[in-house]
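Q: Turn this into a model:
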Amino acid sequence: MSETYHIPVLRDACLEGLNIRPDGTYVDVTFGGGGHSKALLERLDNKGRLYAFDQDAAAAEQAQKLATYPQFQFIQANFRYIGKFLRLHGVRQVDGILADLGVSSHQFDTAERGFSIRADAPLDMRMDTAAPLTAAEVLRTYSEAELHRILGMYGEVRNAKTLANALVRARQQAPIATVAQLKAVLEKHAPKHREFKYFAQVFQALRIVVNEEMGVLEEFLGQCASLIRPGGRLVVLSYHSLEDRPVKNLIQKGVLFGEPEKDVYGNFYKPFEALHRKPIEADETELAANPRARSAKLRVAVRTEDGVR
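A: All right, here's what the predicted structure looks like:
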């Protein structure tokens, strides 16, 4: 696979975390350019199996390059449906699941997709190009209160209320349909010398809403305990605190939010055990080759036998 499409972040650490058995069954729920998948396939024997998910049509094209591997099955679907599609393929439990969350290098670098702040393009931001909602549609139709909420919640924008009001006033004059048009509004409200980070926060908020990223992640994580057999591994790469928090909570507490409920004996259900005390991060060598790995946090967990703690 060409790494110009997508440079796999922490590839070796991900594979080590999966503790791959040559005859095991694995799932890569974020195929992207196939970098992680190809490396995983190379460690499987003829009895092994890899199922890869991605809703992006461009990723489906990349997946065709791995069609020569008889162990490989690509599923063009959102990974929120992981359980449903695995059952359709006769799979009830697997030995490991890998999730590399966020946007692929290819999606960022394809200007017309509208993910990047570096080039002017339509404000699309759909990972599934057949989906109905675009970022431009969000900016056109969402109320000021809704914009305030998503900018604060998903972008952690400090002046979210002020910016939401500015966006509504701006769209009354002309549609905000392109990257340049959005940046023209943002520039007036961005902190001095921190414009790039501010733009990125707003783009992140819009992207999360367009792709329902937090809902998808929560649905996926809610299925992992039943899909991974005892002793199997859950390996998740996240790129911002909103993604990392529910992953961390699932591993440490057995719940995505809040505190676990205990039974009358003080026990609670905790299906995973962290393999490392802290998340793994990219070293300086990888950061030099792939700056997008800078914010990556890798968590690895082992599925416990009974999950009772």
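
Q: CA only for contacts and neighbour counts going forward, please
A: Noted.

Q: Could you check how far the helix or strand encompassing Leu151 is from the centre of its chain?
A: Using DSSP states H and E, Leu151 maps to helix 144-154. From the chain centre to the centre of helix 144-154 is a distance of 21 Å (CA atoms, centre = their mean, to the nearest Å).

Q: Pull the residues that contact the very next helix or strand once past it.
A: As assigned by DSSP H and E, the chain's next helix or strand after helix 144-154 is helix 160-173. The contact list for helix 160-173, computed with CA atoms under 8 Å, 6 or more residues apart in numbering, reads 139-140, 143-145, 147-149, 151-152, 176, 185-186, 189.

Q: check contacts around the closest residue to Phe79 other than its chain neighbours.
A: Spatial nearest neighbour of Phe79, excluding adjacent residues (CA to CA, 6 or more residues apart in numbering): Val29 at 5.6 Å. Listed by CA under 8 Å, 6+ apart, the contact partners of Val29 are Tyr51, Ala52, Phe53, Asp54, Phe79, Ile82, Ile97, Leu98, Ala99, Asp100.

Q: redo that, cut-off 6 Å
A: Neighbouring residues of Val29 by CA atoms under 6 Å, 6 or more residues apart in numbering: Ala52, Phe53, Phe79, Ala99.

Q: Could you dump these into CSV with distance to Gln172 added?
A: Compiled in CSV, the contacts of Val29 are given as follows (distance: CA to CA, whole Å):
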residue, distance to Gln172
Ala52, 44
Phe53, 40
Phe79, 37
Ala99, 40
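
Q: what distance separates stretch 123-132 from the middle of the whole chain?
A: In this view, stretch 123-132 has its centroid 15 Å away from the chain centroid, taken as CA atoms, centre = their mean.

Q: so is Ala184 in a helix, a strand, or just coil?
A: helix (DSSP: H, G, I helix; E, B strand; the rest coil).

Q: Give me the neighbour count for it.
A: Residues lying near Ala184 (other CA atoms under 10 Å) number 12.

Q: quick one: it from Ile117, how far?
A: 12 Å (CA to CA, to the nearest Å).

Q: which residues sit against the lengthiest strand in the chain?
A: Ranked by residue count, the top strand of the chain under DSSP state E comes out as strand 228-238. By CA under 6 Å, 6+ apart, the surrounding residues in contact with strand 228-238 are 18, 93-101, 244, 296-305.

Q: Give the PyMOL command for selecting the buried subset of those.
A: Buried subset of the contacts of strand 228-238, written as a PyMOL selection, criterion 16 or more other CA atoms under 10 Å:
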select buried, resi 18+93+94+95+96+97+98+99+100+101+244+296+297+298+299+300+301+302+303+304
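
Q: this one as well, want them side by side:
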Amino acid sequence: MDTPTNPDARGAAERHVPVLLERCLELLAPALEVEGAVMVDSTLGMGGHTEGVLRRFPHVRVVGLDRDPQAIALASERLAPFGDRFTGVHAVYDEIRDVLADLSIPAVQGVLMDLGVSSLQLDEVERGFSYAQDAPLDMRMDATTGPTAADVLNTYEERDLARVLRTYGEERFAPRIARAIVRARATAPLARTGELVDLVRAAIPAAARATGGHPAKRTFQALRIEVNHELDALARALPESVEALAVGGRIVVEAYQSLEDRMVKQAFALGASVSAPPDLPVVPDTHQPYLRLVTRGAEEADEAELARNPRSQSVRLRAAERLRTTPDHLRPAPRRAA
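A: Below is the predicted model:
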């Protein structure tokens, strides 16, 4: 069934407009048109991108990963009409090869990664991802495990708080904000996003607050990344995802902030470059590029996409195609013992 409808899943469909869906489908098409193709949606969310793939390519199977059990449940309901063409798995995207091994899938033809916080997490006020509404300081993408943003704010040393804000939020007033947090928690532990917003606003000079958007935006980004170890997971996930690709397969990544996009750019550039020393007269096959860049630099949303989906404003999309197997000296070590 190419175009199933599922009234019970309208909630997820209405709450989530997938970013650059048509462009993602266009970039993936040469790989997914192969009979028996399998794609991994590494950041399933509410299933918008996966639904687009399943509708457009009626022979494709999609394995959807997400660290958020609520996302898996909502997406699975939305995608139930596609039957066994969709498999949802509760996992972080750096576990991609482990998941595929468990499913007896040796390689896939496509990988899609839509990074950052999902529509589900932003829209669920009680998750604490948004600085626009007061909520508990949680920010966990998997709310079943791990420390919360409140734990970070109330237990980290001042210098470590400043490092997190500076490194992950690129916040130039990180020391001032960290000092204000430590001073406030000496009276009572921080528990609500509203408290944090007020602290950040007071710590940033008035002139700086007048430009650059909401003054707490960078602090909330930094805390979210720290709580969920996002950049550590992404650093592992990018090479793992390339290794999961069959020759001719394609990987498409959508990033929403400069730290993520820089990591994607570097990972793709590594695979698309000759790895031999520059003075070698002949480049051995084992040092030839194993990726081909499909996009020229990072693509951004056009006016039509921005009008349709305001959350696409900061997206940077990159894609690459697998040309050959990765040379041994660049291949990531396996995550599991043999």
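
Q: TM-score for this pair?
A: Remark: TM-score between the superposed chains equals 0.92 [TM-score structural alignment, normalised by the length of structure 1]; 305 aligned residues with a CA RMSD of 2.1 Å.

Q: which residues in structure 1 does stretch 145-152 of structure 2 match up with?
A: The aligned range for stretch 145-152 of structure 2 in structure 1 is 131-138, by TM-score structural alignment.

Q: Start and end of the matching stretch, how far apart?
A: End to end - CA to CA - stretch 131-138 of structure 1 spans 13 Å.

Q: How far off centre is that stretch?
A: 19 Å.

Q: got it, and stretch 240-248 of structure 1?
A: Its chain's C-alpha centre and that of stretch 240-248 of structure 1 lie 10 Å apart, by CA atoms, centre = their mean.

Q: now stretch 283-303 of structure 1
A: 14 Å.

Q: Over to stretch 291-308 of structure 2?
A: Using CA atoms, centre = their mean, the offset of stretch 291-308 of structure 2 from its chain centre is 16 Å.

Q: Ok, stretch 149-163 of structure 1 next?
A: When distances are taken as CA atoms, centre = their mean, stretch 149-163 of structure 1 is centred 21 Å away from the chain's centroid.

Q: Map Asn228 of structure 2 across to structure 1 for me.
A: In structure 1, Asn228 of structure 2 lands on Asn211 (TM-score structural alignment).

Q: cool, and Arg192 of structure 2?
A: Taking TM-score structural alignment, the alignment pairs Arg192 of structure 2 with Thr178 from structure 1.

Q: just Gly271 of structure 2 next, same as before
A: In structure 1, Gly271 of structure 2 lands on Gly254 (TM-score structural alignment).

Q: Around the closest residue to that match other than its chain neighbours, count how many other residues there are.
A: Taking CA to CA, 6+ apart as the measure, Gly254 of structure 1 lies nearest to Lys270, with 4.2 Å between them; neighbours along the chain are not counted. Look at Lys270 of structure 1: counted by other CA under 10 Å, it has 20 neighbours.

Q: Would you check that Lys270 of structure 1 makes contact with Gly307?
A: Yes. Assessed by CA atoms under 6 Å, Lys270 of structure 1 is found in contact with Gly307 at 4.7 Å.

Q: which residue ranges form the helices in the stretch 151-300 of structure 1?
A: With DSSP state H, counting those that start in this stretch as the criterion, the stretch 151-300 of structure 1 has helices at 160-173, 179-186, 195-211, 213-227, 241-253, 284-289.

Q: can you tell which of the ones you listed is closest to Gly33 of structure 1?
A: In terms of CA to CA, the element of those nearest to Gly33 of structure 1 is helix 284-289, at 17.0 Å.

Q: Trace the closest one over to structure 2 and give me the residue numbers.
A: So helix 284-289 of structure 1 is aligned with residues 303-308, judged by TM-score structural alignment.

Q: tell me the average deviation of that stretch from structure 1 after fitting.
A: Compared with structure 1 after fitting, stretch 303-308 of structure 2 has a mean deviation of 1.5 Å; criterion: mean CA distance after the TM-score superposition for structure 1.

Q: how about the residue nearest to Gly254 of structure 1, what does it touch?
A: Lys253, Gly254, Gly307, Val308.

Q: do that again at 7 Å, thanks
A: Listed by CA atoms under 7 Å, 6 or more residues apart in numbering, the contact partners of Lys270 of structure 1 are Lys253, Gly254, Gly307, Val308, Arg309.

Q: Which among these count as buried?
A: Those of the contacts of Lys270 of structure 1 that meet the buried threshold are Lys253, Gly254, Gly307, by 16+ other CA under 10 Å.

Q: which one of the residues you listed is nearest Arg113 of structure 1?
A: Comparing those against Arg113 of structure 1 with CA to CA places Gly254 closest, at 36.3 Å.

Q: ranges for the helices of the stretch 1-150 of structure 2?
A: In the stretch 1-150 of structure 2, the segments counted as helices under DSSP H, counting those that start in this stretch are 10-15, 21-32, 48-56, 69-78, 96-102, 119-123, 149-155.

Q: Buried residues in the first one, which are they?
A: Read it as helix 10-15 of structure 2. Those would be Ala12, Ala13, for helix 10-15 of structure 2 by 16+ other CA under 10 Å.

Q: what sits up against it?
A: Met46, Gly48, Leu74, Arg78.

Q: The longest one too?
A: If you take CA under 7 Å, 6+ apart as the criterion, helix 21-32 of structure 2 is touched by His49, Val53, Val60, Gln109, Gly110, Gly248, Gly249, Arg250, Val252.

Q: Now for the first one, how many residues are close by?
A: I take that to be His49 of structure 2. 24.

Q: Setting aside sequence neighbours, what's the nearest residue to Asn228 of structure 2?
A: The spatially closest residue to Asn228 of structure 2, leaving aside those adjacent along the chain, is Arg140, at 6.2 Å (CA to CA, 6+ apart).

Q: thinking again about what came up before, where's the match of Arg192 of structure 2 relative to Glu213 of structure 1, distance?
A: Distance from Thr178 of structure 1 to Glu213 of structure 1, by CA to CA: 22 Å.
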